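J.: structure, please.
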Amino acid sequence: MTRQIVLDTETTGLSAEGGDRIIELGCVELLNRKLTGNNLHFYFNPGRDSHEDALKVHGISNEFLRDKPKFSELAPDILEYLQGAEIIIHNAAFDVGFLNKELELTGRPALKTYVGSVTDTLAMAKEMFPGKRNSLDALCDRLEVDNSGRTLHGALLDAELLADVYINMTRGQDALLVADEADDSAGGISVAAIDLRSLSLPVLPASEQEVALHAEVLTQIDKSSGGKTIWRKFQTA
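T.: This next block holds a predicted model:
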């Protein structure tokens, strides 16, 4: 069972090394690419005020955070929740840098020690949509994810939006996978393995019109990527 955590933070400013701290953490859990509702959401007292520009982005007042726990107090719960999962973050270097600094301040090793891997959706988006704006809002518009409720940045809301964006960006990538054996432990359902070797699948060749339309689509994709598509390289090799 694939466990993924879509994660976002809000901070007092832009520089973890310069003393800025995390003030909000939002996490959304996906199991086999489906939302489970087992989310994690915390506010933290950073021990310092947010920069004015940061306040304009997240709108979380310094007064609101005064009675919130320190990150160090909740670090064990956070790490237990993230343990072994694939972490999905938009502009991962920023959030991971802040998380590593918070863990360092508690005497703990870096985030990579606890998680399975980190996937950066910003890097994915730049590869999929070269030359285009790839902010979270831009991706929501492009992939038809409703972000009408996002007037300010919020860690949990942004994680929920990013989960929808990620699923849309990777839609279909698992459609052709056939598992030898599946076990849904949550529902108590076992699915027996199917031997596909006995099946004889018909071959349906594409018509001339379909081949022409396919070639036209490939040409359009190649043009939009600036001639960087892989199949063109193989054709000229």
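J.: use CA for all of it now, contacts and neighbours both
T.: OK.
J.: gap between D8 and G26?
T.: Using CA to CA, to the nearest Å, one obtains 5 Å as the distance from D8 to G26.
J.: between the two, tell me which one has more neighbours.
T.: Between D8 and G26, counted using other CA atoms under 10 Å, D8 has the larger neighbour count: 28 against 22.
J.: so the more buried one lies in a strand, does it not?
T.: Yes: the assignment for D8 (DSSP: H, G, I helix; E, B strand; the rest coil) places it in a strand.
J.: who are the contact partners of the spatially most central residue of the chain?
T.: By CA atoms, centre = their mean, the chain has its centre lying nearest to I88, at 3.2 Å. Taking CA atoms under 8 Å, 6 or more residues apart in numbering, we find I88 in contact with Q4, I5, V6, L7, V118, T119, D120, T121.
J.: thinking again about what came up before, what is in contact with D8 and G26 at once?
T.: Common contacts of D8 and G26 (CA under 8 Å, 6+ apart): A155, L156, D158, A159.
J.: helices - which of these land there?
T.: A155, L156, D158, A159 (DSSP state H).
J.: how about the second one, nearest residue that isn't a chain neighbour?
T.: Translated: L156. Nearest residue to L156 in three dimensions, chain neighbours excluded: G26, at 4.0 Å (CA to CA, 6 or more residues apart in numbering).
J.: the one you found sits in which helix or strand?
T.: When elements are assigned from DSSP states H and E, G26 belongs to strand 22-31.
J.: also this sequence, please, to line up against the first:
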Amino acid sequence: MRQIFLDTETTGLYPDQGHRIIEIAAVEIFNRRPTQRHFHIYVNPEREIDAGAQEVHGISLEFLQDKPLFAQVASEFIEFVRGAELIIHNAPFDMGFLNMELSRLNMDKLETCISGIVDTLKMAKEMRPGQRNNLDALCRHFGIDNSKRTLHGALLDAELLAEVYIAMTRGQESLLMELSTVTEQVSATTVAVDMNALALVAATPAELAEHVQYIEGLAKSGATPW
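T.: The predicted structure is shown next:
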């Protein structure tokens, strides 16, 4: 299965208030193994960045001045994720921004070109109710090194999310591997039987009488003996 771990950074929290995407990262894995393929780009938002948002990701408007507009990278991004399952931490946030950017270009929503979406925040809340389930907390819980994450960055966060997701679903993988192994062992096992060597053992009179009594008892009780 082809899966894409996706993260974005933005100028603020609310796409419906005009906030824009400034960074997109998408990391690919296939059958739970990294392929070393990724999509990563910074985007000129054509607007100011909220101070609170800049404190989180550390990306300045000056740094983005020579970066492409979303319109210039949209098609390349769509082709990279096309047909894949997207894995996103707090999916409504990133999907809201991506679909807002696509709508500005009169392009279809992202859901129309992918196979599905998995929200790892929702998964984590179901696995760890009442606990902190942000990416840092999940890295600590699963023993994943996030020491390089001094600020939020889309590419690093997408790579960490891939590790977290593999750890979160490791039990499912083990179960599937065990079932597969048992099936292969059963399929590969053959037993040679010499039909001429089988002995025919007849029931004794006492065993036959006991069987008749058993059938009669079932009949009296209304049960069916077959």
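J.: still on that earlier bit, from A159 of structure 1, how far off is the residue nearest to L156 of structure 1?
T.: In terms of CA to CA, G26 of structure 1 sits 6 Å off from A159 of structure 1.
J.: overlap in contacts of those two?
T.: Joint contacts of G26 of structure 1 and A159 (CA under 8 Å, 6+ apart) are L7, D8.
J.: next SSE after the longest helix along structure 1?
T.: As assigned by DSSP H, the longest helix anywhere in structure 1 is helix 208-224. Counting by DSSP H and E, the element after helix 208-224 of structure 1 in chain order, helix or strand, is helix 230-236.
J.: run the chain-centre distance for that following helix.
T.: Distance of helix 230-236 of structure 1 from the chain centroid (CA atoms, centre = their mean, to the nearest Å) equals 30 Å.
J.: mind listing the strands for structure 1?
T.: 3-11, 22-31, 34-35, 40-43, 86-89, 117-120, 182-184, 189-191 (DSSP state E).
J.: you'd agree T121 of structure 1 is up against H90?
T.: Yes: between T121 of structure 1 and H90 there is a contact at 4.9 Å, judged by CA atoms under 8 Å.
J.: compare these two (neighbour count), which wins?
T.: Taking other CA under 10 Å, T121 of structure 1 and H90 do not tie; H90 has more neighbours (24 against 21).
J.: now check structure 2 for the residue matching that one.
T.: Under the alignment by TM-score structural alignment, H90 of structure 1 pairs with H89 in structure 2.
J.: quick check: that match touching L121?
T.: Yes: here H89 of structure 2 reaches L121: they are 5.1 Å apart, a contact under CA under 8 Å.
J.: where do the contact lists of the two overlap?
T.: Counting by CA under 8 Å, 6+ apart, H89 of structure 2 and L121 have no common neighbour.
J.: next one: the longest helix along structure 2 to chain centre, how far?
T.: Longest helix of structure 2, by residue count under DSSP H: helix 170-188. The chain centre lies 20 Å from the centre of helix 170-188 of structure 2; the measure is CA atoms, centre = their mean.
J.: list the buried residues for it?
T.: Buried residues in helix 170-188 of structure 2, counted by 16 or more other CA atoms under 10 Å: none are found.
J.: and if you look at stretch 12-20 of structure 1?
T.: Residues T12, G13, L14, A16, D20 are the ones in stretch 12-20 of structure 1 that count as buried (16+ other CA under 10 Å).
J.: ok, stretch 205-214 of structure 2 next?
T.: Under 16+ other CA under 10 Å, stretch 205-214 of structure 2 has no buried positions.
J.: follow-up on the earlier one: and the contacts of I88 of structure 1 as TSV, adding distance to T170 of structure 1?
T.: Shown next, in TSV, are these (distance: CA to CA, whole Å):
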residue	distance to T170 of structure 1
Q4	13
I5	15
V6	14
L7	17
V118	16
T119	12
D120	13
T121	10
